[in-house]
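A.B. asks: Need a 3D model of the following:
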Amino acid sequence: MRKIFLAISISALIAACTIDRSEFPSLEVGQDFTDSNVRVLVLDSFTVKLSTFKFDSINTSSSERLLVGSYKDEYFGEVKSAAFFELTRSTTESTTNIYDLPEDAELDSIALILGYDRYFYNDTTSVSQINVHLIQEDVEPEDDIFYNTSTLKFDSVPLTTRNYFPEPFDEDSLHISIPFEFGRNIFDLLQGNDINDTDELREVLKGFSLQPGSLDNGAVIGFSRGSENTYLRFFYSVPEEFEDDEQSFDLVINPFPEFPIAFNSITSMIDSTDLEGLIDQEIEISSTESDNLAYIQSGTGYAVKVEFPSIKDIFDVPGSGTLLKATLRIKPLRTSYNDFTTLRDSLVVSFLDRNNLAGAQLENSNGRVFGRLIGENEEFLDVTYEIPVDRYIDFKLNEIREGDDALVLFLNEFNSTINRVVLQGEENRDFKASLELTYAIYDDE
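C.D. replies: Coordinates of the predicted model:
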């Protein structure tokens, strides 16, 4: 199973091949090009090949967000995310036994509180459903990581179900009542000191899986993993002489676990779409074979490979030259985004090897390189992504042995969102993906 990883080998080569303008003749202020033998050319006839592929898996256990929800997407099919997590007693309270409860305490109610973290994708005006299921096996990854493709066994019948209108900006949290009898069983065991540590708690409560409704077509909602925002709260009273003193204690997602104890399982049902055949990371589909479109989606692993097969045609230009600037321009498909499926303002640009394994992020003299949205209309009606690829193109022009490397485009928070973007390919009638080079010829004798 291949995973997204970081490498520095290609970036080290590019650093060694950065543009050296020390031998490039400089022009004095006021000097006319006609007074020198320098010609500056702007060329944009190079082939840009865009392909879509899918990473085999993405580490979602490192995310600080729980993603729950489902919606139907025109390009990616049914997109669904379910959350899995283990609970333990908060260690912030200073007690000898962190599960201590007064002997005369009486349980009043129990609730799962999910704190909104203000992330959502798609339509929050539709009713969503959360089904709370009990996990049937320990939340322990086989190889120290949970991925978007991971899952755990859970009870088929939910412990409880909550229908709600998501309000990630208007409300702090979502309150889900837990059946009293289930809560009282755990409460009694804690109170009777039958549960004294996390291992003993696991025997009774291995954790929860939050599953969206099978018919949901609304939004994927982000909830915080933070112990101050998301917790299973037991409300109890201690009888007093004049009135009951209501108190509570919480079970939380451990913020400092020895191994991952929470993750998101993210899937997309892509039957009968252009992406149906992408079942292995080394398989890719050219935009020319997918309606001149290329696809990126976080969470599920879709990314865009970029190649420049004709870049060395620039050597057909007579004379010695120096690359001054290289800009890749790609336009998002106008009909693919709206107020629900919003357009993201940047793309991450990294190296990609021959097996479609991602490496280090592309850098230039200003730091890490991103694709930035360029356009005057604030509502993104006519915009393009512009990507400075000077160093990569310079590397390709100066490589001794031609390699099979490429660039890969994906979105920020690739492991903790389901954001997506649809890009127009190299033969799109509206706007062709293009590479523009500014090239200086200073010896054409």
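
A.B. asks: okay, CA-based contacts and neighbour counts for the rest of this
C.D. replies: Fine.

A.B. asks: distance of residue 166 from residue 129?
C.D. replies: 10 Å (C-alpha to C-alpha, to the nearest Å).

A.B. asks: And for residue 305?
C.D. replies: Using C-alpha to C-alpha, residue 305 is found at 36 Å from residue 129.

A.B. asks: what's the longest helix in the chain?
C.D. replies: Ranked by residue count, the top helix of the chain under DSSP state H comes out as helix 180-191.

A.B. asks: Please give the structure of this sequence too, so both can be compared:
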Amino acid sequence: MIRTIPKPKKSKRHFLWLLGMKLMISSLLIFFFMSSCTKEGTISLNNTNDNIGAEIADSITVRTATYQLDPLPANGKGIMLVGEMTDEATGNLKASSYFRIGNSAISSVTLPDDAVFDSISLALPYQGYYYGDTSLTQSFTLHQVTEEIKLIDESNAWEEDEKPVFGSGSTLFTNNTFRYDTNPLGAISFKPKPTSKTDTVFVKLNQMFGEDLWTKVKSGSNQVTNSEEFLEYIKGFVLIPSGKTPALTAFPTDSILMNIYYSYTRTADGKKVQENLQMKVDDTTHQFNSLQIDRSQSLLSALKPDAEGELSSDQTKQQVMLQGLSGLVTKIQFPYLHEFVNRNDVIINKAELTIETPPSSHTPYTAPSTLNIMLADEHGVPKSLLTASYETTTQAAYLVNDLSGGTRNSTYTFNLTEYVSNYRGAMEDTKSSLYLTIPVSDLLTKADRLLIAKSDDSLPIKLRILYTKY
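C.D. replies: Down below sits the predicted model:
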């Protein structure tokens, strides 16, 4: 006979204890998963914790190209850029600057009866920015513009859905030009001292031009006293680089002066006195920097400088480029990121984008100290700027130079945690992209460039993701 031993009955207290343990374990698991999603600084990409199953994915496919934006808006930026730079990678860039001189200083001036004209010159104090080799001589010529410098109305400048994040108001673009007299009013050759706060470049102007202007000023002609008639008389000027000098030099628009020097005999003591009238740029909105770009002998020979287009890194010897003023940016896409992020067993902890650049590519044009990323829509239009993850400020990546004697690549690093996490549950859109660029505040006023090249079979642009697999 088999005897059955009855199971002991569990007490109500024992049941409540088990229920409490289950609830506590569930709460801990939920807390752990939530922490993994939101606290991006708790785990470094250089260290993993085996206890929580953290892993690093550093082989996410990154598709890169050198992308040409439409010509950039160029007026009213406060900086006159003049010079030329030649680069095997990006080609030849020549910058000229158009501007208008106002009549406020001469519209109601009273001159001594015996005042006589001496000379006229253009004074160009340095702004501080330069790019390239300033140890060589630079040469400029100044020309008189023969047609009205007219802004392009905002409604004609962009279609509403094509307006970039840096576009606003009526404008002039970097590819705009205006007719000018080919006979120069003046010329200058000099060795630039762009960081000097006291030196000024003086361009002596044509004596006949000065005498004609002086005659109208002294007689009180409507051509100088009336603003509209003055703009008919002197429509503007353009500074053009001459010679082959691998450097750009900047001058502040609001400090440019056209000086009319004159002399007279002082009644009080009979001494001869020399003074000058200082004409300045009254309207800075009509000053702009115009570019001539020739890429025929460069790696980008197939990329037109005045229309949108791109060349993949496969077409440029595994190199990609970016450059201010010219509108070159590095286009970055992650074609398989959506699939990875939306796996059921993955939680994103942190994501970083690293960009490496070889020291050999920094001569004679130094690498930018800072980079930004623009977010482009499916039509390729940059609509916004990448912000710091889970913040509203624009994110900047700073150049970290190699400390081993210049043999390793320098790097920039962006935090893409929020950007990558936003792929979770989102509709896949492989047409959207990131544009790597110099800071947008400099994009329209500086020619800084960066060459990003593959070396030692190492990809120069990598996306590394720290994730929890459960």
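
A.B. asks: What span of the second structure is the longest helix of the first structure aligned with?
C.D. replies: Counting by TM-score structural alignment, helix 180-191 of the first structure falls onto residues 207-218 of the second structure.

A.B. asks: Give me the buried positions along that stretch.
C.D. replies: Across stretch 207-218 of the second structure, burial judged by 16 or more other C-alpha atoms under 10 Å covers 207, 210, 211, 213, 214, 217, 218.

A.B. asks: and the equivalent of residue 399 of the first structure over in the second structure, how many neighbours?
C.D. replies: Alignment note (TM-score structural alignment): residue 399 of the first structure maps to residue 426 of the second structure. Residues contacting residue 426 of the second structure under the criterion other C-alpha atoms under 10 Å number 11.

A.B. asks: does residue 426 of the second structure count as helix, strand or coil?
C.D. replies: Under DSSP: H, G, I helix; E, B strand; the rest coil, residue 426 of the second structure falls in the coil class.

A.B. asks: And the top strand by length along the second structure, what does it pack against?
C.D. replies: Ranked by residue count and defined by DSSP state E, the top strand of the second structure is strand 346-357. When contacts are defined as 3 or more C-alpha pairs under 8 Å, 6 or more residues apart in numbering; DSSP states H and E, strand 346-357 of the second structure packs onto helix 12-38, strand 410-415, helix 417-421, strand 449-453, strand 461-469.

A.B. asks: can we see that at 6 Å?
C.D. replies: Applying 3 or more C-alpha pairs under 6 Å, 6 or more residues apart in numbering; DSSP states H and E, one finds that strand 346-357 of the second structure contacts strand 410-415, strand 461-469.

A.B. asks: counterpart of stretch 283-295 of the first structure in the second structure, which residues?
C.D. replies: Mapping stretch 283-295 of the first structure onto the second structure (TM-score structural alignment) gives residues 309-321.

A.B. asks: The matching stretch: end-to-end distance?
C.D. replies: Termini of stretch 309-321 of the second structure sit 13 Å apart (C-alpha to C-alpha).

A.B. asks: Run through who's touching it.
C.D. replies: For stretch 309-321 of the second structure, contacts defined as C-alpha atoms under 6 Å, 6 or more residues apart in numbering pick out 64, 65, 66, 67, 68, 299, 330, 450, 451, 452, 453, 454.

A.B. asks: Of all pairs in those residues, which one is the farthest apart?
C.D. replies: 68 and 454 (20.7 Å; C-alpha to C-alpha).

A.B. asks: More neighbours: which of the two?
C.D. replies: Counted by other C-alpha under 10 Å, residue 68 of the second structure and residue 454 do not tie: residue 68 has more neighbours, with 23 against 17.

A.B. asks: Just give me the match in the first structure for that one.
C.D. replies: Under the alignment (TM-score structural alignment), residue 68 of the second structure maps onto residue 54 of the first structure.

A.B. asks: Could you give the number of residues near the closest residue to that match other than its chain neighbours?
C.D. replies: The shortest distance from residue 54 of the first structure to any non-neighbouring residue, by C-alpha to C-alpha, 6 or more residues apart in numbering, is to residue 302 (4.4 Å). Residue 302 of the first structure has 25 neighbours, counted by other C-alpha under 10 Å.

A.B. asks: could you check the distance from residue 302 of the first structure over to residue 114 of the first structure?
C.D. replies: Using C-alpha to C-alpha, residue 302 of the first structure is found at 29 Å from residue 114 of the first structure.
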